[in-house]
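Visitor: Only the shape, not the letters, is given here:
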């Protein structure tokens, strides 16, 4: 029995010895760790923020009717250019029967009064010609006649306005004219649709929207963490999703003094004038992103920001490891400048010929 245990012990011992020998052999033949290096380089660094928004006209006017009724004719369509005073639409008045009845009664009353004034004037004229009455007395009846005549004309015009929306004196209030020059962006009504006049209690139905498409602005929103770095007059680069490979220039002209809470974050509205070149045409409503340049440096010495290392004791101890010999590195403090999130400016501490250690190690096989 003892011989069996002794044999098992010897076998286990020999197996363990073989395993330990293989382990140390593999360790001795493992490739050493090799660190990559990168040299500083000269580049342009631009620090910017992005505002999302859309393209809108600076001046957009909604044309509304002065009378209620039904759209009888439309003279324009979306995309058409119009001038100030050009006809947009014609409204057919649907008369109110009570108003028509009152207007007709007023006309009849004015006719009776005018007829009576005319008869009296004719009678007084004969007396005046016979020199029975003085001219001053005759002029009183002439004045009364003219007043009654004017009342009749006014009553007839009022009746015509109630029925058709037009009058001989003032023309047609049922014809809608453009108040500005520009492009028709939208005609939200169709022929046969009912429209409501604008008044103190109702803004009225929009017949057409007209805007000056030569003067466009970018309206967007920016986070509160970036708004403090903005100032009016800054240059913007606009990229529009619908237009590829084209960057438009803009100039910041307004920053909202009050923020708006949206989705848990406070955002401020910004507006920028779009600087269009001859031949450029943008449509209202395009979504756009504005790159706002906060700061920029040209042709400065820089490295990848990921190469920086930070000391534990002091927040200001920023350093890199510079190669002094084959796979031998020495810590070197550096002073940094502007960063764009990928590259960072090196103000002091490095030269263009230095080789900076990449902290991510690699074996010779991985390097090749």
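Guide: Received it, and whenever you're ready, just let me know what you need. Everything numeric here is computed off the predicted structure, so don't read it as measured data.
Visitor: make it CA atoms for all contacts and neighbour counts henceforth
Guide: Will do.
Visitor: how many neighbours does residue 205 have?
Guide: Counted by other C-alpha atoms under 10 Å, the residues lying close to residue 205 total 19.
Visitor: quick one: it and residue 299, what's the gap?
Guide: Separation of residue 205 from residue 299 (C-alpha to C-alpha, to the nearest Å): 59 Å.
Visitor: Might you report the residue contacts of residue 367?
Guide: Taking C-alpha atoms under 8 Å, 6 or more residues apart in numbering, we find residue 367 in contact with residue 36.
Visitor: ditto for residue 76
Guide: Residue 76 sits in contact with 88-89, 184, where contact means C-alpha under 8 Å, 6+ apart.
Visitor: Show me which of those residues is closest to residue 33.
Guide: residue 184 (70.2 Å; C-alpha to C-alpha).
Visitor: Nearest residue to that closest one in space, please, no chain neighbours.
Guide: Nearest residue to residue 184, sequence neighbours excluded (C-alpha to C-alpha, 6 or more residues apart in numbering): residue 210, at 4.5 Å.
Visitor: from memory the one you found sits against residue 188, does it?
Guide: No. Contact criterion C-alpha atoms under 8 Å: residue 210 and residue 188 do not qualify, at 11.8 Å.
Visitor: These two: who's more crowded?
Guide: Remark: of residue 210 and residue 188, residue 210 carries more neighbours, 28 against 13, as counted by other C-alpha under 10 Å.
Visitor: and that one, what does it touch?
Guide: 60-63, 178, 180-186.
Visitor: could you point out which element follows the helix or strand encompassing it?
Guide: Element membership for residue 210, per DSSP states H and E: strand 208-211. Later in the chain than strand 208-211, the nearest helix or strand by DSSP H and E is strand 216-223.
Visitor: Residues touching the helix or strand just after that following strand, excluding its own?
Guide: Following strand 216-223 in sequence order, the next helix or strand is helix 224-227 (DSSP H and E). Applying C-alpha under 8 Å, 6+ apart, the contact partners of helix 224-227 are 49, 259, 265-268.
Visitor: Return the set of buried residues in helix 224-227.
Guide: residue 227 (16 or more other C-alpha atoms under 10 Å).
Visitor: Distance to residue 279 and neighbour count for the contacts of residue 76 - can I get that in a markdown table?
Guide: Listed next are the contacts of residue 76 as a markdown table, based on distance: C-alpha to C-alpha, whole Å; neighbours: other C-alpha atoms under 10 Å:
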| residue | distance to residue 279 | neighbour count |
| --- | --- | --- |
| 88 | 28 | 21 |
| 89 | 31 | 20 |
| 184 | 19 | 24 |
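Visitor: now those residues in TSV, with distance to residue 73 and secondary structure?
Guide: Below are these laid out as TSV (distance: C-alpha to C-alpha, whole Å; DSSP: H, G, I helix; E, B strand; the rest coil):
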residue	distance to residue 73	secondary structure
88	9	strand
89	5	strand
184	16	strand
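Visitor: Below is an additional structure, to be compared with the one above:
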């Protein structure tokens, strides 16, 4: 039994040595594999990055049309989708009561003028008689007060005539601007009033369209720093593209006209407005799309995002120095295209960095 145990011990020792030697042979290969990384040498060049933002499309003016007087609609002067000019009639509301009110107001003005003329004659006559000591001062003052009252009544009658004339004019509802007529939910015979909850229609001025999108506070800061200040940014920013809801690209480019100066506390964003020409009337108010905003950087260093490691608010790359990975803190632009970063500080042309798999690299790793 003792002889058998010694044989087993020898056999186990031989197997263990064999396994250890095999693992020693494989270790260098594994080490070489783990330290092989894609590297790149950074260079300075002009770079254009594009950022995409969800956007809503509105007409230059979307004006809800409400009646200013009550009555039934007598006539529809337009149809849905029709192009109209400023001042063109859209609806006509029953004019009979307002025409009668205007005639009454006009008659009241004429009566008030006649009363004023009579009061003026009486006052002048009493003034001459008073000078001759024919009438008393009381009679003169009474005639003067009657004259002043007649003047006030004429002014009141004229104001009522103006109001009646305006009300009569309001029976013809006109377009306040050039544009396109929206839906017409009310038809001939419908009773309408100034306090109704929904408009008669909406007139959209769509010769140019406003496209609104939101950008974050960090993107706003990056934009401001890139151009120096917001006024310079608006002057020098390149034209932007619009991708429509069917993923087609609109054939005209737009200009960023304004950026809100107030950051929304709830969303942390600001609203920017782009103007697109709409001569073809392809864009419609209420539609949605995507705005593509290019950012052009001159003589900059751009690196792939796979070459970076984000640690909270810091960005790190690994330089290759004497064959070893050395972590380096860099500053990148706040605007990116989702694939690359523009490096503002921390790298210079000629530096060699790990371009892929930076998250697997450790300080001092031998890079092959």
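Guide: Arrived safely. Just so we're clear, the structure is a prediction, and the values are computed from it rather than from any experiment.
Visitor: residues contacting the residue most central in space within structure 2?
Guide: Taking C-alpha atoms, centre = their mean, the centroid of structure 2 lies closest to residue 212, which sits 2.6 Å from it. Residue 212 of structure 2 makes contact with 55-58, 271-274 under the criterion C-alpha under 8 Å, 6+ apart.
Visitor: Mind checking which of those residues are in strands?
Guide: 55-58, 271-274 (DSSP state E).
Visitor: In structure 2, what stretch matches the strand holding residue 210 of structure 1?
Guide: Counting by TM-score structural alignment, strand 208-211 of structure 1 lines up with residues 201-204 of structure 2.
Visitor: distance from the strand holding residue 210 of structure 1 to structure 2 after superposition?
Guide: Once fitted to structure 2, strand 208-211 of structure 1 is off its aligned match by 1.5 Å on average (mean C-alpha distance after the TM-score superposition for structure 1).
Visitor: All the helices of the stretch 51-200 of structure 2, in order from the start?
Guide: 96-131, 137-170 (DSSP state H, counting those that start in this stretch).
Visitor: Tell me which of those helices sits nearest to residue 29 of structure 2.
Guide: helix 137-170 (90.3 Å).
Visitor: May I see the buried residues of the closest one?
Guide: Under 16+ other C-alpha under 10 Å, the buried positions of helix 137-170 of structure 2 are 140, 143-144, 146-148, 150-151, 153-154, 157-158, 160-161, 164-165, 167-170.
Visitor: Now do the contacts for residue 364 of structure 1.
Guide: Residue 364 of structure 1 touches 31, 33-34, counting by C-alpha under 8 Å, 6+ apart.
Visitor: could you give the angle of the host helix or strand of residue 291 of structure 1 to strand 216-223?
Guide: Using DSSP H and E, residue 291 of structure 1 maps to strand 287-304. Angle of strand 287-304 of structure 1 versus strand 216-223, following axes from the mean of the first three to the mean of the last three C-alpha atoms, to 10 degrees, is 60 degrees.
Visitor: Identify all contacting residues around strand 287-304 of structure 1.
Guide: Here strand 287-304 of structure 1 has contacts from 39-55, 218, 229-230, 234-242, 338, 342-347, 352, using C-alpha under 8 Å, 6+ apart.
Visitor: So among those residues, which ones count as buried?
Guide: 39-41, 43, 45-46, 48-55, 218, 230, 235-240, 338, 343-346.
Visitor: quick one: which of the residues you listed sit in strands?
Guide: Using DSSP E, these in strands are 41, 43, 45-46, 48-55, 218, 235-240, 338, 343-346.
Visitor: picking that back up, nearest to residue 68 of structure 1 among the contacts of residue 364 of structure 1?
Guide: Nearest to residue 68 of structure 1 among the contacts of residue 364 of structure 1, with distances taken as C-alpha to C-alpha, is residue 34, at 84.8 Å.
Visitor: Count the residues that sit near the closest one.
Guide: Residue 34 of structure 1 has 16 nearby residues by other C-alpha under 10 Å.
Visitor: what residue of structure 2 matches up with residue 64 of structure 1?
Guide: That one, residue 64 of structure 1, aligns with residue 66 by TM-score structural alignment.
Visitor: Now for that match, how many residues are close by?
Guide: Residue 66 of structure 2: 18 neighbours (other C-alpha under 10 Å).
Visitor: Spit out the contact partners of it.
Guide: 193-194, 196, 198-201.
Visitor: how about JSON lines for these, with distance to residue 100 of structure 2 added?
Guide: Formatted as JSON lines, the contacts of residue 66 of structure 2 follow (distance: C-alpha to C-alpha, whole Å):
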{"residue": "193", "distance to residue 100 of structure 2": "19"}
{"residue": "194", "distance to residue 100 of structure 2": "20"}
{"residue": "196", "distance to residue 100 of structure 2": "24"}
{"residue": "198", "distance to residue 100 of structure 2": "29"}
{"residue": "199", "distance to residue 100 of structure 2": "27"}
{"residue": "200", "distance to residue 100 of structure 2": "25"}
{"residue": "201", "distance to residue 100 of structure 2": "28"}
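Visitor: which one among these gets closest to residue 4 of structure 2?
Guide: Among these, and counting by C-alpha to C-alpha, the member closest to residue 4 of structure 2 is residue 198, at 103.0 Å.
Visitor: contacting residues around that closest one?
Guide: residue 66.
Visitor: Roughly how far does it sit from residue 185 of structure 2?
Guide: In terms of C-alpha to C-alpha, residue 198 of structure 2 sits 9 Å off from residue 185 of structure 2.
Visitor: in the strand holding residue 291 of structure 1, what counts as buried?
Guide: 287-294, 300-304.
Visitor: How about stretch 309-325 of structure 2?
Guide: 309, 316-320, 324-325.
Visitor: which ones among the residues you listed are found in strands?
Guide: 309, 316-320, 324-325.
Visitor: from these, which two are the most distant?
Guide: Going by C-alpha to C-alpha, the pair spanning these furthest: 309 and 324, at 17.1 Å.
Visitor: Any buried residues in stretch 172-185 of structure 2, and which?
Guide: Applying 16+ other C-alpha under 10 Å to stretch 172-185 of structure 2 flags 172-182 as buried.
Visitor: Residue 22 of structure 2 maps to what in structure 1?
Guide: That one, residue 22 of structure 2, aligns with residue 25 by TM-score structural alignment.
Visitor: gap between that match and residue 19 of structure 1?
Guide: Applying C-alpha to C-alpha to residue 25 of structure 1 and residue 19 of structure 1 gives a distance of 10 Å.
Visitor: Then residue 153 of structure 1?
Guide: Residue 153 of structure 1 is 123 Å from residue 19 of structure 1, by C-alpha to C-alpha.
Visitor: Brilliant, that's me finished.
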